[in-house]
Structures are given as C-alpha cells and as structure tokens.
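Pasting the sequence and the predicted coordinates here, then a few questions.
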Amino acid sequence: MGSVTLRDETVETPPSLSTGSTEEGPVPPLQSFISAKGGCILSAALAKALQQGWARRRGEAGQCLELGVRGQGAPGRRGRDAWGRYSGSVRRATANSSAAWLVQFYSSWCGHCIGYAPTWRALAADVRDWAAAIRVAALDCAEEKNQEACRTYDIHFYPTFRYFKAFTKDFTTGENFKGPDRELQTVRQTMINFLQNHTDGNRPPACPSLDPIRPSDVLSLIEKRGDRYVAVLLEDDSSYVGREVILDLIPYERIEVKRALGSDTAFLQKLGVPSLPSCYLIHPNGSHGSVSVGKPLRSFFSSYLRSLPGVRKKPSSLPGRPSREESSEAVVWRDFDRSKLYTADLESGLHHLLRVELAAHRSLAGAELKTLKDFVTVLAKLFPGRPPVRKLLEMLQEWLASLPLDRIPYDAVLDLVNNKMRISGISLTNRVEWVGCQGSRPGLRGYSCSLWELFHTLTVGAGAHPEALDGTGLEDDPQAVLQTIRRYVHVFFGCKECGEHFEEMAKESIDSVKTPDQAILWLWKKHNLVNSRLAGHPSEDPKFPKVPWPSPDLCPACHEEIKGLGTWNEGQVLLFLKQHYSRDNLVDTHSADLGGPGEGAPAPGEKQEGSRAPPEQPPADHGAESLRPPSLLPPRPRLSERSQPGLDLPLGSRAGGEGRRGAEAAAAFLGMGFSSLDMSLCVLLYVASSLFLMVMYFFFRVRSKRWKVKHHHPSV
C-alpha cells in the first residue's frame, strides 16, 4: 500500500433558509447586501449566494472522485509511477473507515509542495505495511474537480495534513498535524501518536495494542506455548522503535509483536538483555531468548522478524490495484517571445486567484475582508488587461466598497466573478492557458509565474499612473501597492512557507521604499532573491532555470562590469521593467479565445473589446533611449463614460457632438454594464411589487372596517 491520491468533486446540497440562521451564524438581512449601484440584479445574485454560501450544510455533500493508489510516485510523473485508479471520495474513504487516514491537501503549483513530494513518497513507501491501521492519501486542490472538496475541508494553505480517525460517522474536517516539522520521522511518529489517541471503541481492529505490557505479562508469555512467534521489543519510554515494528508486522501471520519498557534493571538482567532497544523472541516450541541483530534499529528488527520460518504475509484485504493507467495530461508546447507579456498568463492567473485561491475561504471578515477590498481596488485601478476583465474588476471593487458589512460569504463574490446574472460587457476566462508562463511539464511555473507577473504590472502601473489610485485611500503612498501585495501574500497565498519567506523579506527592507520607482525595484530585487533561493529546487523548471533576471540577452544595458565584477545598472533595469510590464508590451494573440462559452464568457455574438494582435515591431534595443517609460494603461474613464455593448462606438473613436452626448447619456442610464432588458425587468418587478402591496393594503383596510361594524354595534 502506497499513498493514495484523492480527486474530489463536491455536489452542493439543497439550501434551506427557513430558520433564518445557518451553521455559520445568523443570515444577514438581504437588504444589507444590496448595492445601491447594483440594484435588483446584484440583490438577486446575493440572494442566490445566501442560499449557496451561508446555508450550505458542510459535510452532507455527495462527492464523486477518483482515488489513485500509488507506490512511490507523485501526480503527473509519467513513466515513473505505477498508478491504479478507482472511484471513491474523501468523504466515503474516511467515513466509518476501519482504518485511520492521514490526508495531505496540496497544490501542484506550490513550490514547497513540489519540494516536499519526495519526502511524502518516501513516507508512503515506508508505512505501506501500516495500511490496515492507518492509510496515507493526497488530494490536489489545484485540480478544478477538487476545489469544492478543499473548501469543504477548510483548506487555506498548502500543504495541509489532516488526520481522520477510524469509524468516524459524522462529518469532520479532521485533526490538524501538530508536529514541530514535516520530516519523515516526525510525521511517522505523529501517525503513531494519532493511533494511540483512538479509544477502544474506535480503534482500527487491525491495529494491535501499542501500549507497553508489564514485566509480569512478559514472563507469562514465556511460560505459554502457542502456534506463533511472540516478539517483545524492550525499549525506553521515549522510543518509537517498538511501536513502529508492531505496525510493520501487521500484515504478517504467525507472529505477534508487543513492547515493554526496560525501566526494571533486574528484569532486564533476568532476560539477559544487554542494552535497549532489544528484541526478546519466544518461539512456538517454547524456546526463547534475546535476538542478535546488526544494529538496534527498526529496519533490522522488522527484517529479522519477517524472515522467521513460517512467517508470511497475509492475503491482502485492501482494495486491489487495477491495471496501470498513465496520466493522460500532456504538455503541448507553444513557442512564445520571452520579451513579451501575455494576456493569457495574467487572466489565467487572475482566474485562479479569484476562483480558487480566494474561494478557499468560505467567508471573509475583519483583516481578511479589508485585504480583499484593498487588493481588488489595486487590481481594478491598475490591471492592464482587456476591457471586459477591467470592467468586471471595477464592478467588483465598487460592489465591495458599497457593502456596509463586516462579514461576507465568498460565494457572493464568486457569483459576480462568474457573471451569474449574464451582465453584458464583463467576463473573465474560466480556462487556464499558459503562454509565457507555461512549464515543460504539469505543475511547473504556471500560477506562481503569473502571480509574479501580476505583482510587477501593478507596481509598474502605480508608478506610471499614480492618479489611478486617487480617492481610494491608497494614493500618495509609494508603498501602498507593495503593502497590499504583502498583505495578500500573507493572508491568502496558498503556499504558507512561501508567504512566510515573503513576509520576512518585507520586514527587512520594505520600509526603505520612498518612491514608486523604488517600489518597482524592490519587488524586482526580491523576485531575484527568491529565484536564487529556489535554484536547484525540485520546483525549478529545467527549461527555465532560475537565474538572475533580466538576462543579458534580454537586456544588455542592464548588465555591466565594474573592476571586473558583474553588477546591475539599476537605472537601466528600471527602464526595462517599466517597458516590459507596460500595457504596450502586453500581447493578446494567445488569448483571443479566452472568453469562450461558459461562466464568465460574453453573450453569444457579443464582440470582445481589447482582443487584438499587436503590430509587428522590430526587436527592442535595450539601450537608454529605447527604454523610456511608456504608458502602461490608456486613460481610465468612469464606467458611465465607457462604451456599452450594442452602442457600436469604440472607446477611441468618440468625438464631440450629439452622437457622443447621446451615447454617454445611454451609458449613464444603463450603468454598471446592465442592458435595457435588465433595467426593464427591474422596472417591471418594481411595478408588480407596488401593485401587489396596494391590493393587499386595500384588502386589509376593507376587512378591518367590516370587523369594526360587526363587533362594535350599540348595546341594547
């Protein structure tokens, strides 16, 4: 038995709001969620969010997933692992199971998870004989089909280890790993501690007692004869060798292993045990004595006991491994220009950020909510993507700013991001397409690459257009964007170890940033520092080695020598960064089909703004003159001033005159991207509601008058 890879898809349960409260607390009144600018459209979306998010009954969800039993492999390593797959689920695997479970929730893009994979594979192989008592599994939260399951189990950071006791009937999110580190020996010992914490009522039946027996019990075993060997591991109280050997011998028959503490010196002398730990073996014929092994180690004791005459492995009662199935995921390589920035990378990263990483949080409050609002504000003002994406971000920012709540369900945010109400003119791809951030194999680069690109575009955008942040509370602060990024990484970034490293770097030197240009250079320096630390790490893509960036071939002017020592020309680096992460360097060629059918896509027949192939340009000279800071973003008009779908007036072609005034008036009336049909439905709903209230008013008024006439006639 090796590790088990779980792949999950959770189905929502029917909501119920009849009680006015949920497991997470009272349901806020619907009126408090309605944005003044969103009108009935947003209130409908939030009503649905209330039903799906606040009234969700965790743990009752039906799940359908795929469990892959593996030996020493890792997901996506083709040709290295013998994979078996069969249907199952996290819930079904752990619920009322005869064995306990240790499940690692990880993300295939997380560098720390990639680096930890060899340790996890080694652990799975090391404890494969413990499977009847405790099993090891893994769930990749980066896979779309598993994302709802990871939310159900409240997984916010990767990797997260959870223990599930045997015979657990009610839903539980498991017990968090409490070890001081994640070294193999530490995890193995915490698995033993977890098994010992089971009560007699829920202890795995295949797990022998791990508690020590008394010296008198050892003597009674010596006096008995049986049909099996009895091995007694004598050890100190702090030793785990005896318990590990007991678990190692679970699948073997004709042998029983126990442990005893060697605190009684006279008892040890009577048995002739010279040192601890030692093994005292009682043979079926009644003979007994101390076992001599090369080294007093777990592996030596286990190997000796397995090799005894007549000791053999029991027929396995665990699910067998079906035929080998290789991963069908293949990397289709796409050539790209490394000097360009690609819309597909930024939007795919934004998709993962909004729909996966943030969605791991069921609700947001306090510092988390403040961080989300500030980060969305920075995105709405500085994201250099296509107009439909920018409109979505601006709508999300205005909606968040208008909510007077101190807690919101994230499902409400998801409804807007997914454009559940089909508001025209806004969209965000729900597909992942890496171009400049593609890796040579699955799990490399991808989201982490796109997140760095996003952060760089935000710092460059803040320097090029400081006026974009006017009125947000983030203006006039050169550290504002950096501090917002810092808080996002600390609070939301899934790779916990990565977030801790970023926080350490920020504490050391972020206070030295006094200008927007220094903010740009600070992030560049820290990015190179991270690359230097991760060089040679398992998460490094061999096709994209982590070397100082930009490389000499990408920016010759950025590199120079002083007295034979290579160094950076930071003035040229700054110019290069402003050019590289500018809107003018953003290529939409590979993202023409990003808004395809599905949630978040424009309506059929609707033309997407901003999907253009850039004009062919000669390779840029990276000298000082060619690297002057270009404009990152076009002027950012207010939403009411932008062209709306159906007006057939491109943003850049509006001149003065009646046509422009009429278009602006129509756009101002529609507002927030709503069509005339949307507004008509709102008006119709308002009129119908008013008529209904009037009818009810007159009905009760007439009824009240009749009641007064009937019950207040004069007495005779």
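Looks like it came in fine.

use CA for all of it now, contacts and neighbours both
Will do.

Now do the strands in the stretch 451-600 of the chain.
In the stretch 451-600 of the chain, strands defined by DSSP state E, counting those that start in this stretch lie at 559-562, 565-568, 586-587, listed in chain order.

roughly how far out does the second one sit from the chain middle?
Okay, so that is strand 565-568. The gap between where strand 565-568 is centred and where its chain is centred comes out at 39 Å by CA atoms, centre = their mean, to the nearest Å.

same question, the last one
A distance of 27 Å separates the centroid of the chain from that of strand 586-587, by CA atoms, centre = their mean.

for it, packing partners?
For strand 586-587, the helices and strands in contact under the criterion 3 or more CA pairs under 8 Å, 6 or more residues apart in numbering; DSSP states H and E are strand 341-342.

quick one: contacts of the strand it packs on?
If you take CA atoms under 8 Å, 6 or more residues apart in numbering as the criterion, strand 341-342 is touched by Val435, Gly436, His580, Tyr581, Asn585, Leu586, Val587, Asp588, Thr589, His590.

Next one for the comparison:
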Amino acid sequence: MTIYYFYCLIIYFCSFSLIYTINDDNTWPWKKTNYLSRSNWSSLLNPNNNNNQHPVWFIFYYLNYCGYCKKAEPGWEAVAQYAINWSKYIQIGAYDCASGSLSIKDICQDEKYPQWRIYCPLTNTTHLAFSSKQRTIKTKPEDILIWLLNKLNNIADQCYGQQWPIKNLIEPKTKDDLDKIIPKSVNKFQLFISDDILLYTLFVLNNSKTIQTEPIYRLAKQNQITKDISIIKGIRENTGQITLQQIDSAQIMKPFVLDKNIISHFETINRKNIATLKPTLSDIDSATVWMINRDLRRGLPDLTENVKSWIKTLYTYYPGSKTMKSFLFNLNEFVKNYTTLSPNEYQTYINSTSIIKLPQLKFDHCNGSDSSKRGYPCTLWVLFHSMTVKQAILAEQNALPSDIKPSDVIVSIREFIGNFFLCEECVTHFVNMTINAENEIKSHHESILYLWRSHNVVNKRLRYEEYTNDPNWPKVPFPTKEQCNLCIQQIDENGDATEYNENETYKFLKEFYSLNNSMRIQTYNLILLFSIVIINILISNK
C-alpha cells in the first residue's frame, strides 16, 4: 500500500513538471510528401542547376494546429503516393504556415488555410489553385488533384515552358498529315484518343519516365485516322514511313482512384504527456505569445486598427500573469501612436524596444498526448473563457466603464477569429455561431454561459473527428459529472450530460477559469494527496 501511494505521489508531481514545449521545427511526419521549410525552399524548388528543367510543385499550405488541415493530410499523402513517378515534371510538397518567421510574406500568402498552390519554376511564383472555401464534406483527394492539373494546364507555358509534356490537340486528316506533324527525329510515339484533356494529362504523367523518348499526342475522339481505339502506338520505320498498332488500353491505363487505405501516419510519441486538469497561467500566456508573434503580425499593416482594437481588449480583460499584463499595457501604449503599423516596426518593438520579454510557449492544461493535439486552439478557448470571467468579475467590482456592454468581449473575440485565425472552416463555424451575440447577451453572467454553450456545440460537432480529437481528452459535454456533480441535471446512457443547472454551471465556470487561483488550488490538492499518503503509511506501519 505504501509503495502504491508513493507511486501516485510521483505521478502527481510529474503532472506539474512534465510540460510540452513547442519548438519552431515541430513538423508533421510526412512520408511521401516533400516537407518544405524556409531553409530548404530555394534549394528544392529552384536549385542552382542550369542543366536541368526544374519541376512544377503542387504544394499543400497548412497550419500544424488546424484540425481541418489535419483531415486533409492523409489525402495529400495519397496524392503524393499516386504521383510518385511524376517527379520529373511535378513534385508534391507541403509547407507549414504556422512555423518559422511569419513577418516575411514571401511564402505564405496570409490567406485562410488549408490551401493548395502551384509553384512555377520559370517565374519563381505560386498560384492559388484550390482553397478551403472550395472544399465541401464530399471533396476527395482526387478532386483537389483535378483542380491542380486543370489549373496547371491553363498556365503551363508560362509556368514550365515549351518542354511541358502535355501537348495541344493534333488534327491530322491522313497518315501523311501525321507524318508531317510528328517530328522526323521521333522514332516512337503514342496517340491518345480522347476529348478529355484530364485523362490525357494523367496518362502522360503516369508515363513520365519514357515521355522524352516516346512522346504522347492527343487526337479528338472523332478523327479520320482511328476508329473506336483509345491508344495507338506509332513507329517510324527505317524507310521513314509511320506504322500504327493498337494498344490494350484497359491494361495500360492506371486507374485514377487514390488509395483510400493510406491513413494518417501521425506517430504516437513514446513518452506520455501529462496535462494538468485545470488551466494555468502558462496556458493563457502561451495563447497570447502565439497570437502576438504570429496571428497579429500577419495582419499588419492592412489590419492595423483591428490589431490595436484587439490588443486593447486583451489588455483590459487579460486574466494571465502579471508579466504578460505589463507587457500588454506597454504594447497597447505603443500601438496607439500608429495609424499604420508595419510588421517590421511591430516586431522590432517586441524583440528589441520592449523591456519586458515574452515567455516561452508552455502548455499545461492544453498539453496534448502528442504535438498535433490540443496546443494553441485549446489555449485560445481557455483565454476566451477566462476573459468572459474577468469581465464579469470587473463588473461585480464596478470597475468597468459605463459604456461597456456585456456582449463586448464575445464580439471582440468574434472579430479576432474572423480577422486573424487562419483555419477557414473554424472561422466560418465560429462567426456564424456568434453572429447574433449582441442581441442574445444581456448580462455578464450570460456572456460566460454563452461562450460555454458555444464551446459545447463545437465539441459535439467535432467529437468523432479523428484528426481533431485527443484520445486522452475526448470532446465530451463540459463539465462532466465528475467535475461538477451539482451542474448536471440529466445524463444519457453514455454518462454524458444532456441537461445542466446553469446557475451551478455559472459558479463552476467562474471558479474553473479564475486562473489567479489555479496554482493555489493545485498546491492545496497536492498537500491533500500528500496527507493521504502519510496517513496510509502510518496505518500500514501499525
């Protein structure tokens, strides 16, 4: 018994000390897809090699903390697997727009994510081909690849050049015309008979390894040379004459169905990350550090007024550490002086001018079972909940200006999400969900409950989404019966709450998100557990 309780004590201590720290080089473990970063961007996409034609790149732009981006990751890996032999002409890559320096806007385009772009080696530019706005619940990896190929065919000349293997339709009326169209230097070739340029494109790319020695030309289905034949092999004899022979197209055409058995390969980290049950000041501070260094900077200079407005709101209702509160006060005073603030001016202030330095990112309550889980989105929810609680506490203390409305915090949060959060589907859901907040929130009490109900709606919608869920932190109705027995009025057969006592829930939320007390409460719990251990030791020694 004594050993058992000492083991429990060690685990409890570990829950305070084992904290996951986010690193800038934290990446998804891509296998078939080329992982692009700022350090390898130029060397991979546009190497200093004048002897070879550089390939076009299809690039998946994502955010490592975005659940909807994670849902697209296995499909993009399937695309990379399907296109593995296209590498001479098309490479498949991925770039994490949440990593590295975000003050430089030369790679990520400050748009909503996920998105897919085409990199053109001739112009050293990228072109948007498919964005999250075009995605629906029925969108398959094949659909995204079709969009990319169709876009590329429209810009191939300026993107790749005259050596692009997808050729224009030829229209010979006789074999003699064909002899004139096919260059004399070509001894072997194929004719692909189809009105569908996409099928032709796929066939050519799937034969990338031989296309230089055996080019493929496309004829319309209605032509004067072939009849009901899909693919023909052409050979120029020693005499110079061309002979044609039919190819079994059923055997040679590679089916355009991506392997649906390719699943996400996020590997489970061997060590278990233990997260604290109650949010801490570190969670709040980490959310703020992330948004200051990344999300807000992205909006400059175009969204200077929105940045100023959010920093003012954040400072007014900031529930985190005194250090961050002081930093936000100074930052608020700094941005007041600007009508237009550049990213460099903003970053220079943070890195050099400010006497208060930002802390490291450390997730306590929001520490996931692996690096792709919880993290920044979780800390944002904690921050938002804590801001509504802070507003209610200030109202109780008569410490708010008379013109402040109970809905102001929720409206500010909605504007922050709409302007700065880059997960397109997340933004759409949250903005639509809170679109009528001004009319629905009549008290500070109601503001706390409004965000709580909204969060539970999101959890319900995402509960069975594989890529947004942490198995150690299932998205169940919050709070659970174990967390607040008085809050629950009714549960279903799974033990999930279906009806709440909102007065008791309000009290619970105020306590749960009053983070100034969080460490004191956790210390009390630790002392209580230690006392239990000592008592059991004494009992076992009698």
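Perfect, I can see it now. This structure is a prediction, so every number in the text was calculated from the model and none was measured.

Any idea what the TM-score is?
Here the TM-score for the pair of chains, by TM-score structural alignment, normalised by the length of the second structure, is 0.77; 477 aligned residues with a CA RMSD of 3.8 Å.

returning to what we had before: minimum distance to Ala613 of the first structure: which of the strands of the stretch 451-600 of the first structure has it?
With CA to CA, the closest approach to Ala613 of the first structure among those belongs to strand 586-587: 6.7 Å.

Which part of the second structure matches that closest one?
For strand 586-587 of the first structure, the aligned range in the second structure is residues 518-519, judged by TM-score structural alignment.

still on that earlier bit, of the contacts of strand 341-342 of the first structure, closest to Pro384 of the first structure?
Nearest member of the contacts of strand 341-342 of the first structure to Pro384 of the first structure, counting by CA to CA, is Leu586, at 8.1 Å.

The closest one: neighbouring residues, count only.
The burial metric for Leu586 of the first structure, expressed as a neighbour count using other CA atoms under 10 Å, is 20.

Surely Thr201 of the second structure touches Ile166?
Yes - the pair Thr201 of the second structure and Ile166 qualifies as a contact (CA atoms under 8 Å) at a distance of 6.1 Å.

Pick out whichever of the two has more residues nearby.
Taking Thr201 of the second structure and Ile166 together and counting by other CA under 10 Å, Ile166 has the greater number of neighbours (22 against 19).

right, and the secondary structure at that one would be what?
When states are read from DSSP: H, G, I helix; E, B strand; the rest coil, the local structure at Ile166 of the second structure comes out as coil.

In the first structure, what sits opposite Tyr65 of the second structure in the alignment?
In the first structure, the residue paired with Tyr65 of the second structure according to TM-score structural alignment is Trp109.

Now do the contacts for that match.
If a contact means CA under 8 Å, 6+ apart, then Trp109 of the first structure has Ala142, Gly443, Leu444, Arg445, Gly446, Tyr447, Ser448 as its contacts.

Mark which of these are part of helices, please.
Taking DSSP state H, the ones among the contacts of Trp109 of the first structure that sit in helices are Tyr447, Ser448.

Tell me which two in the contacts of Trp109 of the first structure are the farthest apart.
Maximum pairwise distance in those, criterion CA to CA, is 13.1 Å, between Ala142 and Arg445.

which of the strands of the stretch 451-600 of the first structure is buried the deepest?
Burial among the strands of the stretch 451-600 of the first structure, expressed as mean neighbours by mean count of other CA atoms under 10 Å, is greatest for strand 586-587, which shows a mean of 20.

Buried by neighbour count: which residues of the helix or strand following it qualify?
Along the chain past strand 586-587 of the first structure, the next helix or strand (assigned with DSSP states H and E) turns out to be helix 658-670. The neighbour-count criterion (16 or more other CA atoms under 10 Å) identifies Ala663, Glu664, Ala666, Ala667, Ala668, Leu670 as the buried residues of helix 658-670 of the first structure.
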